[in-house]
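Colleague: coords please:
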Amino acid sequence: MMHIPSLQRQVLEVGTRLDEPPSAGLQQTAFAEEIAAQECLHEAVGWADIAYTLMQARLRTIPPGAAAELMAALLELQLTDTCGELDPALGDVVTNREAWLAGKTGAIGHLGAGRARREAITTGFVLVLRTQVLRLAEALCAMVTQIAGLAEAHCSTVFPEYTYLQTAQPTTFGHYLSGFAFPAERDLQRLRGFYARLNRCPAGCGSSNGSRLPQDRQMLADLLGFDGVVEHARDAMWQADLPIELASCLVIIAVNVSRLAEDLMVFATREFALLNLADRHCRASKIMPQKKNPFALSYLRSLANHLLGAQTAIAASARTPSGQMDNRMEAYRELPPSVERVTAGVNLMTEILGGLQLHEINCRATLAASFALATDLAEGLASLGAADFREAHRITARLVGTLASSGRRLSDANADLIDDIAMEELGRPLGLRDDMLPALTDADAAIRARTTIGGAAPKRVLEAVAALRGRVAGHENWMREAASAIDIAEAGLLAAARTLTGDC
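Modeller: You can find the predicted model right below:
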């Protein structure tokens, strides 16, 4: 390969529009950061280069011999990854690749015909993201499936529901967990919608308004396995909304996972003692021997925090006059690693759920020691017809206060005490009998009675599980078809490229 100054003259246009190479300060800051952000795009930019060269060859923009020679060099770089470490002295990923190719073939001058470097990088960026989005969707499907299995197994397992971290009402562990599966399934819906908007080919746009040289944008889309082309050339090169949309999807997913992680962290404490986190998802303290720190759950919270910052950076970078490089740099820097981190976080939550140990005895004890059945008692009193619900609510609230002040539980209530309170509140007794109360203060009975759509009754939980599994199956079919289309396109592109070089 030529030495750096000579390469800089060739690939950075030094000696033409620029009289001197980039300074050391520029190389060590902006160029180095740009290279670091684009490194993950290197292979995908290679596929974009191969498709573009094949399109040029078919349109006779490149002479046949030069096209075959250039394609041979591109395939060598793509299949052997011999480019080496990207060098900030040589600019970005495109000019680094150009520098390597210049050492292999004099046909390198044909590669950029009618094409800005931004087009190659943007195309590579979209190629990377669409594959990552499919992997994230796969992880979400696995998490929803894991939750569905646990919900089915625990459709009748009594569990205390909390609001404001206070015991609220009885539910089941299956109903509680499935409440996190539906947001995750909506995450899948959002990803599918985003994928449809993402999977459009930006290539063949010239700088941003086309080119005098022949371009076949639909051919490029077909070669790279896109569903179609981005309709407007300038929009194709400077789309700001899609990176912001994906960042928003990542934030929603991370926050949904974090909410569950926060709950599990609380429930696993000695103070709540409702469940136990597997040791493999914890970390021991180096000073306090009794500690079993739920480190995996804490990490998921920090992941959500990071994504909130990344989303802000991506949105802020787009808030400039259009056609600015900072519209893209934050997206290149933040999005690919963020999708990978969220995917890993979702997989970690799936692991954590698989290792949970529920303490049903403690769950029942928590309900028994609380006044979680107070709502059921009030509704039961109203259903007897002796009082409307607001009256029954006041009576029950007074009852709870009376029992709590004397260290008693709801199960200690009797008909005489309730009638005494009713006389004070309403001026009349309710006419209850003691044998009526157990049915109104039993957790299992209360759960079985919640038969409305989406309720905690076991049969409703099982219906929710069936619905989730059906939806996941639909998402999995979509993922298989999308991944297969990418694989078929890549194999076809490689075969066509080899045919061009005469390597059949």
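
Colleague: please make it C-alpha for all contacts and neighbour counts, starting now.
Modeller: Noted.

Colleague: now residue 118: closest residue in space, sequence neighbours ignored.
Modeller: In space, and not counting its chain neighbours, residue 118 is closest to residue 237: 7.1 Å by CA to CA, 6 or more residues apart in numbering.

Colleague: all strands of this structure, in order?
Modeller: Secondary structure of the chain by DSSP state E: the strands cover 158-163, 166-172, 275-276, 283-284, 292-293, 357-358.

Colleague: residue 255 is in contact with residue 346, correct?
Modeller: No. Using CA atoms under 8 Å, residue 346 is not in contact with residue 255; the gap is 10.9 Å.

Colleague: which of those two has more neighbours?
Modeller: Legend: neighbour count by other CA atoms under 10 Å for residue 346 and residue 255, higher for residue 346 (27 against 19).

Colleague: contacting residues for that one?
Modeller: Residues counted as contacts of residue 346 (CA atoms under 8 Å, 6 or more residues apart in numbering) are 139, 140, 143, 254, 257.

Colleague: next, the structure of the following sequence, for comparison with the previous one:
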Amino acid sequence: MAQLWGGRFTKETDKLVYNFNASISFDKKLVKQDITGSKAHVAMLSKQDILTKEEGEVIQKTLDEILEEVLSGKLEITDEYEDIHSFVEANLIERTGDTGKKLHTGRSRNDQVALDMKLFTRDEIDETDELLKGLLNTIFQIMKDNLDTIMPGFTHLQKAQPVTLAHHMGAYFEMFKRDRDRLKDTKRRLNLCPLGSGALAGTTYPLDRDYTASLLGFDGPTLNSMDSVSDRDYLIEYLSDLSLIMMHLSRFCEEIITWNTNEYRFVDIDDSYSTGSSIMPQKKNPDIAELVRGKTGRVYGALMSLLTVMKGIPLAYNKDMQEDKELSFDAFDTAKGCLALFDGMLKTMKFNKENMRASAAKGFTNATDAADYLVNNGVPFRDAHSIIGRLVLYCIEKEKSIDELSLEELQNISDVFKEDIFEAVNLKTCVDKRLTIGAPGKQAMEKVLNIYSEYLKK
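Modeller: The predicted model follows:
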């Protein structure tokens, strides 16, 4: 059992205790970050003459070799090591002897793992952001292609007013745009370097923490060593960001699942993102959308787990904090996988535009516009509301939409109706006369698309 400690102990750790305490099975994902951080630490130690230039060069070269061998599969990370730190250091010492034993000068595993997790999380944020940007580009293209695709807008899952598919997709563009803003904000807050904080009280060695921070791409060093080793706020924030991303994906999936039903037939999901039934040959199931919806709870679980772990921890580092990794790593992979698969599903999805338009018409989504017509012709709003209510009831009985009625039928309900009512309740008219920014009218949507186009160029 390779351990970085032992001088204080006279007995071997019980095997069961060792296995319970060890983190190598999951923190091996941090090998790249651990070696990157170690190289920066060595560069700083050499700069400060804590290590000689030659010692620093030997350690740096050997660390590069270890990483290369791990990535190529030549060197395996096994469970004989307690954690990724002991794996790297043990292999370094085996190859360089006493020189390798100087690597850990002025450093604790506490600030080392804090650094590793920050570096790893920062990389994950960048990868997630790229996936979100890809999804936004897909949504943007659908919006451009569907400025005139009329569909019903809903409240309470009831058809409410006519909108366009472009406008509906724009709501999700806004959600995922906010998600990117949150990621940027989280990255800004986490981007301070904890290395040099030691176990909790810094070190007596003359470290240059600003130099280490700059080598690793941080904005500067953290300003309190106790907080540095016990802070996981950035990880909780990122898991919260991922939870919101997954919530938005889940809402989108729920709509796609609904639109995919025989009752709606708004979309056709590509065969490559669907599955069949083992017993019912007619079935084409939206499994990817359902799995994304289901996996949302998995990401929520990681967030709640870490919040629960951290809520009772006194300063500074405690072993409980080792629990920050397994579920977080799983949440990172889950969210990225869901984003990639959802984007692929959306790119290949076909929209049944005629069905969308017919649904808007049959759902009386232009009823509000019919009421507005009466108001604009001198009818008090409350009376207009009642008249249109009776009109809708008549349409239901006759199985017609409002614009399918004759002028005579309309005038039997109110003699205020004239020939121009048909233009007033035309679905395209209903949509396009809504011109305020943020509304579904074509002119308003074109302005929004120009804003989105500039946003995506950044």
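
Colleague: quick revisit: so what's the equivalent of the residue nearest to residue 118 of the first structure over in the second structure up against?
Modeller: Here residue 237 of the first structure is matched to residue 229 in the second structure, going by TM-score structural alignment. By CA under 8 Å, 6+ apart, the residues touching residue 229 of the second structure are 110, 111, 114, 194, 197, 198, 199, 200, 316, 317.

Colleague: again, 6 Å this time
Modeller: Residues in contact with residue 229 of the second structure (CA atoms under 6 Å, 6 or more residues apart in numbering) are 110, 111, 114, 317.

Colleague: so which of the residues you listed are in helices?
Modeller: Among the contacts of residue 229 of the second structure, DSSP state H puts 110, 111, 114 in helices.

Colleague: trace the last one over to the first structure, please.
Modeller: Here residue 114 of the second structure is matched to residue 122 in the first structure, going by TM-score structural alignment.

Colleague: any idea how far its match lies from residue 210 of the first structure?
Modeller: From residue 122 of the first structure across to residue 210 of the first structure, the span is 15 Å (CA to CA, to the nearest Å).

Colleague: now swap in residue 317 of the first structure and tell me
Modeller: Relative to residue 210 of the first structure, residue 317 of the first structure is positioned 25 Å away (CA to CA).

Colleague: higher neighbour count, these two?
Modeller: Neighbour count, other CA under 10 Å: between residue 317 of the first structure and residue 210, residue 317 has more, with 19 against 16.

Colleague: my guess is that one contacts residue 325. True?
Modeller: No. Using CA atoms under 6 Å, residue 317 of the first structure is not in contact with residue 325, being 9.1 Å away.

Colleague: what is in contact with these two at once?
Modeller: What both residue 317 of the first structure and residue 325 touch, as defined by CA under 6 Å, 6+ apart, is an empty set.

Colleague: in the second structure, which residue range corresponds to stretch 461-473 of the first structure?
Modeller: Here stretch 461-473 of the first structure aligns to the second structure at residues 445-457, judged by TM-score structural alignment.

Colleague: mean distance, the matching stretch to its aligned residues in the first structure?
Modeller: When the first structure is overlaid, stretch 445-457 of the second structure sits 1.6 Å from its aligned residues on average, using mean CA distance after the TM-score superposition for the first structure.

Colleague: how close does the match of residue 237 of the first structure sit to residue 195 of the second structure?
Modeller: In terms of CA to CA, residue 229 of the second structure sits 9 Å off from residue 195 of the second structure.

Colleague: what do the two both touch?
Modeller: Counting by CA under 6 Å, 6+ apart, the contacts common to residue 229 of the second structure and residue 195 are residue 111.

Colleague: for the first structure, what's the longest helix?
Modeller: The residue-count maximum for a helix in the first structure (DSSP H) belongs to helix 458-501.

Colleague: what is it packed up against?
Modeller: Applying 3 or more CA pairs under 6 Å, 6 or more residues apart in numbering; DSSP states H and E, we find helix 458-501 of the first structure packed against helix 64-80.
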